[in-house]
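> 3D model of this:
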Amino acid sequence: MSSVDEGDYRRAVSRFATGVSVVTTQDGHLDHAMTANAVCSVSLDPLLMLVSVEREARFHDAIIEAGVWGLSILPATARGTAQWLATRGRPLHGQLDRVPHHRGEVTGVPLLSEALAQLELKTVQSHPAGDHTLVVGHVLSVQASEHPGDALVYYRGRFGALP
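Predicted coordinates:
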């Protein structure tokens, strides 16, 4: 067991600036989405990415069951979208109604239309990790803006911009 104080740990890792994205999936006919900053490129051969999903989150069971998911990397102008999709207890039905999105051509998962980049992925592995699951996906498609604006970042518990 660790003797590290959870508050000290949270304060320390909040000093690590991360990009902000929205991870999406579709379970049955219901769209699911969550704001995520624990996303990582894993491999170029094969193309793999991972997302860390809290096991108690509604999104967890949806992404595991669906087996496919989308990743939309957010621009600085999407702070409201990031906050909305990070809100615990938001309505499950229609959570993307206020967010411009379209369906991925390969998987049909929702992708945010105003994102700096959009990826479609197929889950190839999942690994329990404490109170989260690391979901590893094989990249099936990529779209990236030729002229991206500023990126949305998360630093010290707040959303901000990074040119």
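
> rest of the way, CA atoms for contacts and neighbours
OK.

> Just list the residues touching residue 86, thanks.
Applying CA atoms under 8 Å, 6 or more residues apart in numbering, one finds that residue 86 lies in contact with 34-35.

> ok, now how distant is it from residue 23?
Separation of residue 86 from residue 23 (CA to CA, to the nearest Å): 11 Å.

> same check, this time on residue 71
Per CA to CA, residue 71 is found 5 Å from residue 23.

> Also residue 143?
Residue 143 sits 15 Å away from residue 23, going by CA to CA.

> In terms of neighbours, single out the busier of the two.
Neighbours were counted for residue 143 and for residue 23 using other CA atoms under 10 Å; residue 23 has more, 29 against 13.

> so which helix or strand takes in that one?
Element membership for residue 23, per DSSP states H and E: strand 21-27.

> what's downstream of that strand, the next helix or strand?
strand 30-36.

> Distance from the chain centre to the helix or strand just after that next one, please.
Downstream of strand 30-36, the next assigned helix or strand under DSSP H and E is strand 39-44. Relative to its chain's centre, strand 39-44 lies at 13 Å (CA atoms, centre = their mean, to the nearest Å).

> Let's see this one next, to set against the first:
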Amino acid sequence: MSLEPSAALRQAMSRLATGVCVVTTTVDGHDHAMTANAFTSVSLEPPLVLLCVRLDSGFQDAVSTARRWGVSVLAEEHRRVASWLSTPGRPLQGQLTRVPHHRGESGVVLLDGALATMECETVEEHVAGDHVIVVAEVIRADHADSGSPLVYYRSTYTSTR
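Next comes the predicted model:
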């Protein structure tokens, strides 16, 4: 039995271990957050990253409106945070109240204990299939000196230990 191309791609890509991050932005005083693993660097000069966001998600509307957003690269201790912020239908109000965090210099939420954090400003958006590829310049970045990453592999969160 052969799989449809999208199902086959989903299965194939689940074999690619990826890091997990939380992406945040603020619109009209409301914080928006989502768990993502479709995030990567693009260029060092200038410092660019990209994020893929579903077209039909509320976060896509928020990040497109705000243009400034934060990225927190998750440590293995953030497994419950990653699960919570990837839960469909969770309320916008208070979604970060149980997540230890602080604000970066640009005002975006950054998670406490993250392996790395970045504050970004969108420079381009490209629609590709059912997603938007958001390209942004990194305006500030920081990292921890230790910790183990949270990894997404075979559709589950795991660690490298």
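
> Let me see the ranges of the strands in the second structure.
18-19, 21-27, 30-36, 39-43, 48-54, 68-73, 101-103, 109-111, 116-128, 131-143, 150-153, 156-159 (DSSP state E).

> Now the fifth one on the first structure. Mean distance?
Yep, that's strand 48-54 of the second structure we're talking about. Mean deviation of strand 48-54 of the second structure relative to the first structure after superposition (mean CA distance after the TM-score superposition for the first structure): 0.3 Å.

> again, but for the fourth one
Between strand 39-43 of the second structure and its aligned partner residues in the first structure, the average distance after superposition works out to 0.3 Å, using mean CA distance after the TM-score superposition for the first structure.

> Which residues are in contact with residue 63 of the first structure?
Neighbours of residue 63 of the first structure in contact, by CA under 8 Å, 6+ apart: 24-27, 69.

> now the residues you listed as TSV including distance to residue 8 of the first structure and neighbour count?
As requested, those are arranged in TSV below (distance: CA to CA, whole Å; neighbours: other CA atoms under 10 Å):
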residue	distance to residue 8 of the first structure	neighbour count
24	31	24
25	34	28
26	37	22
27	37	17
69	33	29
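
> Put together CSV for these, with distance to residue 137 of the first structure on each row.
What follows is these, written out as CSV (distance: CA to CA, whole Å):
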residue, distance to residue 137 of the first structure
24, 13
25, 12
26, 15
27, 17
69, 8
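
> Which of the residues you listed sits closest to residue 33 of the first structure?
Ranked by distance to residue 33 of the first structure (CA to CA), the contacts of residue 63 of the first structure are led by residue 24 at 4.3 Å.

> my guess is the closest one meets residue 32, correct?
Yes. The criterion here is CA atoms under 8 Å, and residue 24 of the first structure meets it with residue 32 at 5.5 Å.

> And for residue 133 of the first structure, the neighbour number?
Neighbour number of residue 133 of the first structure under other CA under 10 Å is 18.
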